[in-house]
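*Asks:* give the three-dimensional model of this entry:
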Amino acid sequence: MNSEPPPTLFTTKIARIYQTWLDKTVPFVAVRWAVTLVSYLLYFIRIYIIQGWYVVTYALAIYHLNLFIAFLSPKVDPSIYNDDSDDEGPHLPTGSGEEFRPFIRRLPEFKFWYSGSKAILIAFVCTLFSAFNIPVFWPILVMYFIILFGVTMKRQIKHMIKYRYLPFTHGKTKYKGKEDTGKVVGPS
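*Replies:* Below is the predicted model:
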């Protein structure tokens, strides 16, 4: 017999069901991002119609920028391994004797999607309460975000060029091994 109180059992069961449905979405990357894009568009349509909540929208944009930078950044910063003899720092191996370090993101794609989607939902809920509608001249927020985005992405791109990493798999060279002929090679 369970010694946990019924509310704890109920919340545990709901959490497991939620996690199961969340796990089922993992293979459907394009669908997940399409739903998030649609929810983002619906959010912006709502903001346009109600003409307010610009600070909430600005906070959402800054949060998404931080998520995107973490998504583009490697898990282990190559500047930590900076050699004094080489001004360019460590780079990907070019010969067979060098160690291969695959690109591992600081923020995996699924967590990026999940955190971004939750943020859109939270921002949408915030637009339901007038306490979050702080009066502000919105063009200044837009200009400040564009400048912040430009400066941040310039720094990130310089970092990517300096340490020679590409955070996307599209366009990378894919190596194939030998084809399987089905013959078993054994001692002769």
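*Asks:* going forward, measure contacts between C-alpha atoms and count neighbours the same way
*Replies:* Will do.
*Asks:* tell me the contacts of residue 43?
*Replies:* 120, 124 (Cα atoms under 8 Å, 6 or more residues apart in numbering).
*Asks:* buried residues of the strand or helix carrying it, list them for me.
*Replies:* Assessed by DSSP states H and E, residue 43 sits inside helix 29-50. Under the neighbour-count criterion of 16 or more other Cα atoms under 10 Å, helix 29-50 has 32, 33, 36, 39, 40, 43, 47 buried.
*Asks:* before we go on, could you also do this sequence so I can check it against the first one:
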Amino acid sequence: MSDTDSGLEQAPLQNVSAQWSKIQRQYQQTLDRWTPHILQRWLALAGLVVIFFLRIVFAQGWYIVCYALAIYLLNLLLAFLQPKFDPSLEEDLLADEIEEGGEVVSPLPSQRDDEFRPFVRRLPEWQFWLSSTKATVVAIFCTMFEVFDVPVYWPILVVYFFVLFALTMRRQISHMIKYKYVPFDIGRKARYGNAAR
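*Replies:* Here you go, the predicted structure:
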């Protein structure tokens, strides 16, 4: 085999690699353009979810795909509502340090003069939207194939999902009350510097 033959074999691989890199760049550029448009992104996702549910209702099938999507979206919502640094875990670590005779450092501000720590989400808004959109598109794609139309009694899935939703949200809300954090920006934003008032 000559050098020209091996060069010819590598040329198609280089073309495929170059095309794949170009597609990835275009995909990232599109995502970057969508980043500042929060309301439009969420409205587009809501439209996709409506299309998916209309597909489920009119086709009278794919209930297991719908249930899997709902559970995944609930999991994303919980990660979105939780702080990145869970105070209950920090409290457990603090208790362990006290038992071992270590130095006690308060994980949360305990007085007015303590340092302000803003709420940092475990799952940022952008990642929440992107993961939800990808999951919804995959779910719509799955409804195109009969293999995913597993026969189930759908009312049981609906009741089970709502019970699971109620229990997890009750636990999350009690956690928010216990550790005194609000995962939403409510009210007027503070302006700093020479900003107009």
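*Asks:* rewinding a little: which residues of the second structure does the helix holding residue 43 of the first structure align to?
*Replies:* Against the second structure, the aligned range for helix 29-50 of the first structure is residues 38-59 (TM-score structural alignment).
*Asks:* how big's the offset between the matching stretch and the first structure?
*Replies:* Here the mean offset of stretch 38-59 of the second structure against the first structure after fitting is 0.5 Å, by mean Cα distance after the TM-score superposition for the first structure.
*Asks:* if we can go back for a sec, contacts for the next helix or strand after the helix holding residue 43 of the first structure, please.
*Replies:* Next along the chain after helix 29-50 of the first structure, taking DSSP H and E as the criterion, comes helix 54-72. With contact meaning Cα under 8 Å, 6+ apart, helix 54-72 of the first structure is reached by 47, 105-109, 112, 115-116, 119-120, 123, 126-127, 132-134, 136, 138, 141-142, 145, 149, 153, 156, 167.
*Asks:* just stretch 140-153 of the first structure next, same as before
*Replies:* The set of residues external to stretch 140-153 of the first structure that reach it, using Cα under 8 Å, 6+ apart, is 58, 61, 62, 65, 69.
*Asks:* can you count the residues close to the third one?
*Replies:* Neighbourhood size, residue 62 of the first structure [other Cα atoms under 10 Å]: 15.
*Asks:* so which strand or helix has the counterpart of residue 10 of the first structure in the second structure?
*Replies:* Under the alignment (TM-score structural alignment), residue 10 of the first structure pairs with residue 19 of the second structure. Residue 19 of the second structure belongs to helix 3-34 when assigned by DSSP H and E.
*Asks:* return the distance of that helix from the chain's centre.
*Replies:* With Cα atoms, centre = their mean, to the nearest Å as the basis, helix 3-34 of the second structure stands 29 Å off its chain's centre.
*Asks:* which elements pack onto that helix?
*Replies:* Helices and strands touching helix 3-34 of the second structure, as assessed by 3 or more Cα pairs under 8 Å, 6 or more residues apart in numbering; DSSP states H and E, are absent.
*Asks:* and the angle for that helix with helix 38-59?
*Replies:* 100 degrees (axes from the mean of the first three to the mean of the last three Cα atoms, to 10 degrees).
*Asks:* which parts of helix 3-34 of the second structure are buried?
*Replies:* Residues of helix 3-34 of the second structure classed as buried: none (neighbour count, 16+ other Cα under 10 Å).
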